[in-house]
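Participant: Here you go, sequence then predicted model.
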Amino acid sequence: MSSLNKCLAIALVLSAATTLAQARDLTVVGFGGATQEAFDKAYFKPFAAQSGKPVVQDTYGGGLAKQKAMVESRNPTWDLVQMDQNEMELACEQGLLEDLDHKQLKNAPEVNPEAFSTCGVGAFVWSEVMTYDPKKFGADGPKSWADFWNVKKWPGKRGLRKQARMTLEIALMADGVVPTDVYKVLATKQGQDRAFAKLDEIKPYIQWWETGAQPLEWLAAGNVAVTAAYNGRIAIANQQGSNFPLIWQQQLYSMDYWTIIKNTPNKDQSYKLLDYILSSKAQAEFAHAIPYGIVNTKASAALDAKTVDALPNAPANMKDALLLDTPFWVNYEEDLMNRFTRWVAQ
């Protein structure tokens, strides 16, 4: 084969590969469960019906391994991806995500400016709160993280997420640290020791959960008496017949983000879906489907009082709330998670 023919053959292969990549359906990725069901209802199905193009869904448990492999191999199979804030910031620094182009989002002016980051825009505001089994304690259940530790007055197993982030903050607040001082204390060796010492007090009672569905399943089955859980999961369980209280005092809250994988061939379509997601109508539909805070200010202002009261970022629910400090965890997570893993195994 001549050099010219070889070049033509290579060009044809590359062209076919590019055409195949561009022909791939738009793939959106989330953490699954009730939240992704709400995404599907409010965003993905209506967008697919409007655009006439399918939206393929996938799920993952967080982390950057898949995104990194896709970008390094130059073969992205994901397009629009839900990420928590600290992983989004790390992925952005590592060049795994597209810089967000506001010009591609006609609904951007309606979005709270604080929801924008270099490589993402807020998907929703979520929180981790405390709840308990009302069949065990009635209306006189625990009302604070300090009460969470009181296994004499409120006996039974305690559910906590199996990770340092959020768990160490809860331990310090249970030990009397006010939310505004939590990260100042946790940044010190003495504060870290204090958090682990507090966890030592109830270690035999802790049942560690790793997915958002587990604590509510355990609570319904009577396997735990009191647990930390995501507010949206509690609300969905209550819609399905449970009666678990949401204890907003000292809630831990943060924002998840929508991101676009670097060099995806579906970048234009990703922006179209993202713009639909940010529209006031779609945002209101999402808030009604699951009570997580939305970022479109026009939609927020139009929500009914009952829906607003169930959102983490409702003014009444923000008293004594703790905003998760992403820069803190970017700096400290590796060391604290290593210590936490060793502590759990002891």
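Facilitator: Arrived safely.
Participant: contacts, neighbours, all on C-alpha from now
Facilitator: Fine.
Participant: ok now do Ala314, which residues does it touch?
Facilitator: Contact partners of Ala314, counting by CA atoms under 8 Å, 6 or more residues apart in numbering, are Val308.
Participant: Helices along the stretch 151-300 of the chain, start to end?
Facilitator: Using DSSP state H, counting those that start in this stretch, the helices assigned to the stretch 151-300 of the chain run over residues 164-174, 182-186, 189-202, 214-221, 231-239, 267-277, 280-289, 297-302.
Participant: Would you check how far apart Ile234 and Val185 are?
Facilitator: Look at Ile234 and Val185: by CA to CA, to the nearest Å, they are 30 Å apart.
Participant: Same drill for those two, tell me which one is more crowded.
Facilitator: Each of Ile234 and Val185 has its neighbours counted (other CA atoms under 10 Å); Ile234 has more, 26 against 17.
Participant: quick one: the more buried one and Pro179, what's the gap?
Facilitator: In terms of CA to CA, Ile234 sits 23 Å off from Pro179.
Participant: now swap in Val13 and tell me
Facilitator: Taken as CA to CA, the span from Val13 to Pro179 is 58 Å.
Participant: ok, those two, which is more surrounded?
Facilitator: The neighbour comparison of Val13 against Pro179 (other CA under 10 Å) goes to Pro179, with 19 against 12.
Participant: what's the nearest residue to that one if we skip its chain neighbours?
Facilitator: Distance criterion CA to CA, 6 or more residues apart in numbering; nearest residue to Pro179, sequence neighbours excluded, is Leu322 at 5.5 Å.
Participant: isn't that neighbour right up against Gln250?
Facilitator: Yes. Leu322 is within contact range of Gln250, at 6.2 Å (criterion: CA atoms under 8 Å).
Participant: hey, what's in contact with both of those two?
Facilitator: Common neighbours of Leu322 and Gln250 (CA under 8 Å, 6+ apart) are Pro179.
Participant: Now do the same contact list for Thr59.
Facilitator: Thr59 touches 29-32, counting by CA under 8 Å, 6+ apart.
Participant: Repeat that for Gln207.
Facilitator: Here Gln207 is in contact with 157-160, 224 (CA under 8 Å, 6+ apart).
Participant: One more to weigh against that first structure:
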Amino acid sequence: MTNQNSGDQSLCGLSRRSLLESAAALLSIPFVAKSTVAWAEEKLAGSGEVIYFSYGGSFTEGIRRYVFDPFTKATGIKVIDATGDHPGPLIEAMNKAGRIDWDMTTLGPPYLEMHKAGMFAPIDYGIWDPESIEALPPNTRLNKDAVVGYSYSMVLAYDKRAFPKGGPKNWVDFWDVKSFPGPRGLYAAEAKFNYVSALVAAGVASRDIWPLTDDKLDRAFEKLNEIKPHITKWWSAGGEAPQLLINREYAIASAYDGRLVSAIRQGAPIKFVWDGAYLTNSYSVILKGGPNTANAQKLLAFMNRAQIAAGWTLGTGYPAPNPDQLKYLPAELRPLLSVSPENASKCIIEDTAWLDAKRADGKTNIDHIQERWTTWRAS
């Protein structure tokens, strides 16, 4: 691990020059560059609206400021917010009822099953800026009806105050309670993150993590049995782990990268590392049969411009996939992001297709590994 761990860079204590550079980058997004505005006015201008479903709160507020409002200003198309917790069940309900009430969203692993059911419209790459297509890593363009909207990671985070001489650098250190003492936290709800962390701690190479066969699960549980007595609280809500680190109720914990980025930018005394981070994606989709499909295609094309991708990242803390966005982001923010090539090379990418695949007993792999987790947690 180098000294440029993501958590080693906070937005506090910046030099005057870096502050000015950061301010310039931040201001460049809401007031979108003339080149992007001119392109949108020429290629995407229209009228009417597009209805976008997201999670509400600061997440939606950030997207509105950095993405939706600039889109409306450049194209004349209004973006209407629909908000809620999880879009998957709502999409299924709308399809069952035969009435699609909104146009776009970002969707996690349930995408695969819905894709198979034909719930999404093909993406019109013909209206995209060619540079946006070329910049996207090939694995972020899925089938013909989805593109990665943003990535999120489960990483190892720690309280800097607990380790003034240097904190843990990987999951092996998380399990090393003698060298790195203190209360620990892991995510209660989703088993997949903890299995991968445990296997990394057990010495399994990143390339050999997937698939999570039963023998690998057995090995993961051996490691989890070791650390279980040191888990003082199994966190459940996304903001809980950073807050417990700030409160000194945790010394070390797993946590979502976006939550940590937000906390660090507000001055939280937290660091996090990318070695062995679990990286997964949320996919941008356009609902088949939505009320404003043509406008949704335009919004999706706009969102994947490099400068607008940077705006998404600034607004949410979770990076959009276009790596060209890095030149529009504050220098102090770049090392905190999985889209940074150095960090991306250290991540373990989720094998979503394997998780979604059916077993001989008819259950999906994700259901199977979750059932084993639930039994273990209760023991």
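Facilitator: That came through, no problem. These numbers come from a predicted model, not from an experiment.
Participant: Got a TM-score for the pair?
Facilitator: The TM-score (TM-score structural alignment, normalised by the length of the first structure) is 0.83; 321 aligned residues with a CA RMSD of 2.6 Å.
Participant: the helices in the stretch 1-150 of the second structure, which residues?
Facilitator: Counting by DSSP H, counting those that start in this stretch, the helices of the stretch 1-150 of the second structure are 16-28, 34-43, 57-63, 69-75, 87-97, 111-116, 130-135.
Participant: What is the aligned counterpart of Thr264 of the first structure in the second structure?
Facilitator: Superposed on the second structure with TM-score structural alignment, Thr264 of the first structure falls opposite Gly290.
Participant: tell me the contacts of its match?
Facilitator: Counted by CA under 8 Å, 6+ apart, Gly290 of the second structure has contacts 100-103.
Participant: out of the contacts of Gln207 of the first structure, which one sits closest to Phe328 of the first structure?
Facilitator: Leu160 (20.7 Å; CA to CA).
Participant: contacting residues around the equivalent of the closest one over in the second structure?
Facilitator: The alignment partner of Leu160 of the first structure in the second structure, by TM-score structural alignment, is Tyr187. Shown in contact with Tyr187 of the second structure (CA under 8 Å, 6+ apart): 193-194, 234-236, 254-255.
Participant: Distance-wise, check Tyr187 of the second structure relative to Thr232 of the second structure.
Facilitator: Tyr187 of the second structure is 12 Å from Thr232 of the second structure, by CA to CA.
Participant: circling back to that earlier point, near the residue nearest to Pro179 of the first structure, how many other residues are there?
Facilitator: Using other CA under 10 Å: Leu322 of the first structure sits among 25 other residues.
Participant: Show me what it lines up with in the second structure.
Facilitator: Using TM-score structural alignment, Leu322 of the first structure pairs with Ile348 in the second structure.
Participant: For its match, list the residues it contacts.
Facilitator: 206-207, 276-279.
Participant: ok, now with 6 Å
Facilitator: The contact partners of Ile348 of the second structure, taken as CA atoms under 6 Å, 6 or more residues apart in numbering, are 277-279.
Participant: do the same with Ala237 of the second structure
Facilitator: So Ala237 of the second structure contacts nothing (CA under 6 Å, 6+ apart).
Participant: Now do the same for it: its match in the first structure.
Facilitator: Under TM-score structural alignment, Ala237 of the second structure pairs with Thr211 in the first structure.
Participant: now Asn170 of the second structure
Facilitator: Aligned partner of Asn170 of the second structure by TM-score structural alignment: Ser144.
Participant: burial of the nearest residue to its match once chain neighbours are set aside, as a residue count?
Facilitator: The shortest distance from Ser144 of the first structure to any residue other than its chain neighbours is 6.3 Å, reached at Gln249 (CA to CA, 6+ apart). Around Gln249 of the first structure there are 18 other residues, counting by other CA under 10 Å.
Participant: quick one: Gln249 of the first structure from Lys135 of the first structure, how far?
Facilitator: 21 Å.
Participant: Likewise for Tyr292 of the first structure?
Facilitator: Relative to Lys135 of the first structure, and taking CA to CA, Tyr292 of the first structure is found at 26 Å.
Participant: more crowded one of these two?
Facilitator: Remark: of Tyr292 of the first structure and Lys135, Tyr292 carries more neighbours, 27 against 13, as counted by other CA under 10 Å.
Participant: give the contact list for the more buried one.
Facilitator: Tyr292 of the first structure touches 124-126, 311, counting by CA under 6 Å, 6+ apart.
Participant: give me that answer again for 7 Å
Facilitator: 124-126, 232, 311-312 (CA atoms under 7 Å, 6 or more residues apart in numbering).
Participant: coming back round to it: got the helices of the stretch 1-150 of the second structure as JSON lines, with distance to Ala201 of the second structure and mean neighbour count columns?
Facilitator: Shown next, in JSON lines, are the helices of the stretch 1-150 of the second structure (distance: least, CA to CA, whole Å; neighbours: other CA atoms under 10 Å):
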{"stretch": "helix 16-28", "distance to Ala201 of the second structure": "37", "mean neighbour count": "15"}
{"stretch": "helix 34-43", "distance to Ala201 of the second structure": "45", "mean neighbour count": "16"}
{"stretch": "helix 57-63", "distance to Ala201 of the second structure": "33", "mean neighbour count": "16"}
{"stretch": "helix 69-75", "distance to Ala201 of the second structure": "45", "mean neighbour count": "21"}
{"stretch": "helix 87-97", "distance to Ala201 of the second structure": "33", "mean neighbour count": "14"}
{"stretch": "helix 111-116", "distance to Ala201 of the second structure": "30", "mean neighbour count": "15"}
{"stretch": "helix 130-135", "distance to Ala201 of the second structure": "34", "mean neighbour count": "14"}
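Participant: Ala11 of the first structure: neighbour count?
Facilitator: 12.
Participant: Please report how far it lies from Thr18 of the first structure.
Facilitator: Taking CA to CA, one finds Ala11 of the first structure at 10 Å from Thr18 of the first structure.
Participant: And Gly30 of the first structure, by the same measure?
Facilitator: Counting by CA to CA, the gap from Gly30 of the first structure to Thr18 of the first structure is 26 Å.
Participant: and if you look at Ala123 of the first structure?
Facilitator: Ala123 of the first structure is 30 Å from Thr18 of the first structure, by CA to CA.
Participant: which one is the match of Leu160 of the first structure nearest to, not counting chain neighbours?
Facilitator: Nearest to Tyr187 of the second structure is Trp235, by CA to CA, 6+ apart, at 5.1 Å.
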